[in-house]
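# Generate coordinates for the sequence data below:
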Amino acid sequence: MSNETKIELATFAGGCFWCMVKPFDQFPGIHNVISGYTGGHIENPTYEQVKTGTSGHREVVQITFDTSLFPYEDLLDIFWRNIDPTDEGGQFIDRGEQYKTAIYYHTEEQKQLAEKSKQEVEKSGKFLKPIVTDIFPASTFYPAEEYHQDFYKKNPLHYKKEVEESGRKEFIESKN
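Next up, the predicted model:
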């Protein structure tokens, strides 16, 4: 059986998209991680529109990956390790619908794997509260403005401060 290259997309909402790029952006088989917006009712939204919480969009990362080198299940594992899946009001200091967690599936297989992984997280006993991460079909993805792309590389000090002050780093370290 050949190990053919199969490129897919994965889209995850994990709160502030600045904090969700780096966890995925360091593995063979990951071709691209783009910060953006999805799920809302405004076409071509701006950051200013999304951050108000009235656009219906969530901040997301969209990952282009080679499934022969990096399976979708591994992306799901990274996603779950970098969020608080019990937070109904956003993520850490970022509050509002635009910062709530979600998995946006691009194929029926991704949907099944996402649902299975969510059940595994629920059964893991790591969390005392219910898992509230949504699972939605992927919809139109809008890349965020250029200054948001690869923020952790462009602004390493600001990025580090954001991760630490938000409570994300401490939470992740306590659960992993």
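# okay, CA-based contacts and neighbour counts for the rest of this
Will do.
# What residues sit buried inside stretch 113-122?
Buried positions in stretch 113-122, judged by neighbour count with 16 or more other CA atoms under 10 Å: 113, 114, 117, 118, 121, 122.
# from what I can see, residue 10 looks like it's in a strand, true?
Yes: assigned with DSSP: H, G, I helix; E, B strand; the rest coil, residue 10 falls within a strand.
# Can you give me the distance of it to residue 92?
Per CA to CA, to the nearest Å, residue 10 is found 23 Å from residue 92.
# can you check residue 169 too?
10 Å.
# what's the single longest helix in this protein?
Using DSSP state H to define each element, the chain has its longest helix at helix 108-123.
# following that helix, which helix or strand comes up?
Helices and strands here follow DSSP states H and E; after helix 108-123, the next one along the chain is strand 134-137.
# chain center to that next one, what's the gap?
12 Å (CA atoms, centre = their mean, to the nearest Å).
# ok, and what's touching the next helix or strand after it?
Going down the chain from strand 134-137, the next helix or strand is strand 141-143, by DSSP H and E. Identification of contacts with strand 141-143 by CA atoms under 8 Å, 6 or more residues apart in numbering yields 34, 35, 36, 37, 38, 39, 44, 45, 62.
# Could you look up the SS state of residue 65?
Criterion first, three-state DSSP; result for residue 65: strand.
# Please pick the buried ones from the contacts of strand 141-143.
34, 35, 36, 37, 38, 39, 45, 62.
# Contacts only, for the fourth one.
In this case it means residue 37. 45, 50, 57, 58, 59, 60, 61, 141, 142, 143, 144 are the contacts of residue 37 under CA under 8 Å, 6+ apart.
# one more to put side by side:
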Amino acid sequence: MENKHQLATFAGGCFWCMVKPFDEQPGIVRVVSGYTGGTVENPTYQQVCSDTTGHYEAVQITFDPEVFPYEKLLELFWQQIDPTDPGGQFYDRGQSYQTAIFYHNEIQKELAEKSKHFLEESGRFSKPIVTPILPAKAFYPAEEYHQHYYKKNRAHYESYHIGSGRAGFIERHWGDKHAK
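Model (predicted):
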């Protein structure tokens, strides 16, 4: 990884739905589905879904901040989740599906806190914003079949994205162009 590239790590519920919005944006080098925030090294999907490891399903994004600044990543992240739901995201319930922003340095922490405050003050949501901002921990890539799931299994991904309630929520809160 070149020095100009940075990492961003976001938990937004099912990681399948968190890859597509970031993937193929200008300045995004790589988006990896994985697990972070827990206590078990190299956890499996089954272990994480058992809610016994403390991990979140997350995406880790390698990006060029000169082309796609961290502030834009934060803006896009907020538009993919229900930041008022402490119990998971949409159809998926449990700790592993909760939302979080994992910062990699103090600048990211400050920008994440500022963006969260801005969202709280915007009045877009009637309930409190509960997404925590946490220090980044070890990130473990998920099994290969989870990587870029939206490309590998388009029909299943699309039906899940809609059926889980995510697409409708995004459309209601952010408009049609963000619900894809």
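# picking that back up, for the longest helix of the first structure, grab the matching residue range in the second structure.
Matched against the second structure by TM-score structural alignment, helix 108-123 of the first structure falls on residues 106-121.
# and if you look at stretch 149-157 of the first structure?
The aligned range for stretch 149-157 of the first structure is 147-155, by TM-score structural alignment.
# end to end, how far does the matching stretch reach?
Start-to-end, stretch 147-155 of the second structure (CA to CA) is 16 Å.
# and if you look at stretch 20-35 of the second structure?
Stretch 20-35 of the second structure: ends 17 Å apart by CA to CA.
# buried ones in it?
20-23, 27-35.
# What's residue 65 of the second structure aligned with over in the first structure?
For residue 65 of the second structure, the residue aligned by TM-score structural alignment is residue 67.
# OK, contacts around that match?
Per CA under 8 Å, 6+ apart, neighbours of residue 67 of the first structure: 5, 6, 7, 8, 29.
# Buried among those? Need that as a selection in PyMOL.
The buried residues among the contacts of residue 67 of the first structure can be selected in PyMOL (16+ other CA under 10 Å) with this line:
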select buried, resi 8+29
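# which one of the contacts of residue 67 of the first structure is nearest residue 71 of the first structure?
Closest approach between the contacts of residue 67 of the first structure and residue 71 of the first structure, by CA to CA: residue 29, at 8.8 Å.
# Quick one: map that closest one onto the second structure.
Residue 29 of the first structure maps onto residue 27 in the second structure, by TM-score structural alignment.
# Helices along the first structure, start to end?
Using DSSP H, the helices of the first structure run over residues 18-21, 47-51, 72-81, 108-123, 151-154, 156-166, 168-175.
# possible to save these as CSV with distance to residue 88 of the first structure?
Shown next, in CSV, are the helices of the first structure (distance: least, CA to CA, whole Å):
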stretch, distance to residue 88 of the first structure
helix 18-21, 18
helix 47-51, 17
helix 72-81, 15
helix 108-123, 15
helix 151-154, 26
helix 156-166, 16
helix 168-175, 15
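# And those: which comes nearest residue 133 of the first structure?
helix 108-123 (8.0 Å).
# Average offset of that closest one relative to the second structure?
Once fitted to the second structure, helix 108-123 of the first structure is off its aligned match by 0.3 Å on average (mean CA distance after the TM-score superposition for the first structure).
# what's next to that helix, contact-wise?
Under CA under 8 Å, 6+ apart, the answer for helix 108-123 of the first structure is 72, 73, 76, 77, 80, 103, 105, 130, 131, 135, 137.
# from the residues you listed, which two are the most distant?
Pairwise over those, using CA to CA, the maximum falls at 72 and 130, 23.7 Å.
# Apart from its chain neighbours, what residue comes closest to residue 160 of the first structure?
Among residues not flanking residue 160 of the first structure along the chain, residue 152 sits closest, at 7.7 Å (CA to CA, 6 or more residues apart in numbering).
# check contacts around that neighbour.
Residue 152 of the first structure neighbours (CA under 8 Å, 6+ apart): 18, 19, 21, 22, 158, 159, 160.
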